[in-house]
Every structure is written in C-alpha cells, then in structure tokens.
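# Provided below are the primary sequence and the corresponding predicted coordinates.
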Amino acid sequence: MGRHRSDPMGIARLALAGLAALAVLSLIVVGVLSLFGALDSEAEPASAPAPGAGSSSSTTTTSGKVPTVLVECVADRCPNVFLKVAGGDVLLNREMARGEQAQSFDAKVDVVLTDASTVRVHVNGVLREPGGTGERQEFTVGKEE
C-alpha cells in the first residue's frame, strides 16, 4: 500500500489566506467606523445646544436658523421633558439637569413638561410664559413660515 503524503503549502495558498485575513480585518474596521458614525449623528438633533440661548428673548444658532422649540432647564433638575416630532420620532423623553438644553428644527413638535416652572421654553425664538410650580403643560408648536 502506498503512503499518503501531504504536499507542502504553496506560495499561492499562503497569499490567498493572507488576502482573506486582510479582507475580514477591513470589514471589521469599516463596520466599527460606521457604528460610531451612526451613534454620533443620532445624538445631535435633540440635544445639540443652541449658542446664545441664555436669558435673551430671541434664540438663533450660528447658522442663523431659529429652532422651532428650545427647552432649557433652569432648576437643579427638570423632571421628565418630552419632545416628539408630530406624528414621528421621539426626540427627548427624560429628566434634564440645570443648564441642559434640547431643541428641534422640525416643522411641528409636540411638547410635554411635567413641571413647567423648571424650564425656559422658546418657541420660534420667542420666550414662552413660564408655567406655575408643579404645573404640567402639553402643547404643540409649529414652524413660522
């Protein structure tokens, strides 16, 4: 009976294995970069701070666009602030801390404030009257044409 013998691995097989490993590594790197890009772009629309929002009665970002709604927490904690694109995605649904801001440039935004006295709200750049202590407010704001 004859003995079976393994042929030594040729240079072509080594090159092919190296290219396959390089392709897998490239796919992993592209996937990780895409994931980080997707996570970064999700966070910006709802919680991007508006420069110059302070205590002025008009709010404008550096691009010159006025947000449809800008909510700024003026108490140590602002219980459950809810912002939602009318008929669409929830932008914010959580407690906010002092100085934290949330804004939206969408055409129509539903707003629910658990304690309206703890936040300062600007609608189309105009300061909205603050609510009473512990007062819950629900309203919809629309973009001025």
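That came through fine.

# From now on I want contacts and neighbour counts done on CA atoms only, so please keep to that.
OK.

# Check for me that T140 belongs to a helix.
No - using DSSP: H, G, I helix; E, B strand; the rest coil, the assignment for T140 is strand, not a helix.

# does the residue most central in space within the chain sit in a helix, a strand or a coil?
Nearest to the mean C-alpha position of the chain, counting by CA atoms, centre = their mean, stands A43 at 2.0 Å. Applying three-state DSSP to A43 yields a three-state assignment of helix.

# what's stretch 101-112 in contact with?
45-50, 66-73, 81-86, 92, 136-143 (CA atoms under 8 Å, 6 or more residues apart in numbering).

# which among those residues end up buried?
Buried members of those, scored by 16 or more other CA atoms under 10 Å, are 46-47, 49-50, 66-73, 81-86, 92, 141-142.

# Comparison target below:
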Amino acid sequence: MGRHRNDPRGIAQMVAIGGVIVLFITLVILGGFFLYKSLPSGSDTAAVPEGAAGTTADPQAEEMPTGSLYIRAVGESSEVVVTVPGGDVLADTTLKTDEYLSFTEERTLSVTIGRPSEVEIYVHGERQDVEGEDPGYSFAVQP
C-alpha cells in the first residue's frame, strides 16, 4: 500500500523541501554578498575609531592641519592611542599610509605613537619632529 502521487502529505513534504532549498540558496547568496562587501576595496579609506568624537578621517584632504592634534601615517603603519585624563580613550587604532586622526579638544590629550618614524604630527598647527623618537613614544597636548 504505497502513497498516491496526489497524497497531501507527499505534496507538503515536496513543498517544504523546495522551501528549504530556496532558503539555503538565499543564505549562500547573502553570505557571499556580505563577505564581498567586507573585503578591502583597495581604496585609501581612512581609519576612524567608532565613537571617537572630534575625529575626522579623509585621505584626500589637502588643508593645513588645524585643531589640537593631527596625526597622519606617512610610512607603512603605526599604532596610535589618544586618551584624556580619567581614562577616556578617544582613539586606539593602527593608522596606515595616508590615514589620519584629527582632534579639537578642550582637554589635555595623552598620545602614544607606536612607530614615531611612520607618522607626522601637528600640535596646534605646528609640526612636531618625532622621527628620531623610540617606539611607544608618548607626549601630552595641552588645550
């Protein structure tokens, strides 16, 4: 006693299997799309830490740096940590070539540069010579 082709349970099972296949294909396509979007595009986009108030990043900017602090990677890369008294972290990132951070703060900033020879630094618009400093060089910026 086998099932007939028009058995409602058999049709329901075929529809369910078809739905699972369509769902699987959709998930594979969406996964591929989001994987593609997460890959580096090769463009020179700048690194901006999320929630870093007062920071900007634009590798195309040709203006003279203004504000309290401006740090731009001119070499391959450098770690940069910028904090304020009390422990608030404004930036903890690795800047790569032509990426920069800019801060206009009314508070003292504590800055640590992983590889000083890889960055150029401006404090209140004046370039600071840090090229000969040791890795992990730290300094403070007064408002």
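Cool, got the structure. Since the structure is predicted, the reported quantities are computational estimates derived from the model, not experimental observations.

# Tell me which of the buried ones among the contacts of stretch 101-112 of structure 1 fall in helices.
Within these, residues falling in helices by DSSP state H are A46, S47.

# in structure 2, which spans are strands?
Secondary structure of structure 2 by DSSP state E: the strands cover 69-73, 77-83, 89-96, 100-103, 109-113, 119-123, 126-128, 137-141.

# State the span of structure 1 onto which the last one is aligned.
Counting by TM-score structural alignment, strand 137-141 of structure 2 lines up with residues 137-141 of structure 1.

# tell me the average deviation of that stretch from structure 2 after fitting.
For stretch 137-141 of structure 1, the mean deviation from structure 2 after alignment is 0.7 Å (mean CA distance after the TM-score superposition for structure 1).

# Mind telling me what V69 of structure 1 corresponds to in structure 2?
Using TM-score structural alignment, V69 of structure 1 lines up with L69 in structure 2.

# Could you double-check that its match sits in contact with R127?
No - using CA atoms under 8 Å, L69 of structure 2 is not in contact with R127; the gap is 9.9 Å.

# who touches both of those two?
Joint contacts of L69 of structure 2 and R127 (CA under 8 Å, 6+ apart) are I121.

# residue range for stretch 22-42 of structure 2 in structure 1?
Alignment note (TM-score structural alignment): stretch 22-42 of structure 2 is unmatched in structure 1.

# residues near S34 of structure 1, how many?
As a burial measure, S34 of structure 1 scores 12 neighbours (other CA atoms under 10 Å).

# And it, what's its match in structure 2?
So, by TM-score structural alignment, S34 of structure 1 is left unmatched.

# and S34 of structure 1, what helix or strand is that in?
If you go by DSSP states H and E, S34 of structure 1 is part of helix 11-47.

# Now do that helix against strand 69-73, angle only.
Helix 11-47 of structure 1 runs at 80 degrees relative to strand 69-73, counting by axes from the mean of the first three to the mean of the last three CA atoms, to 10 degrees.
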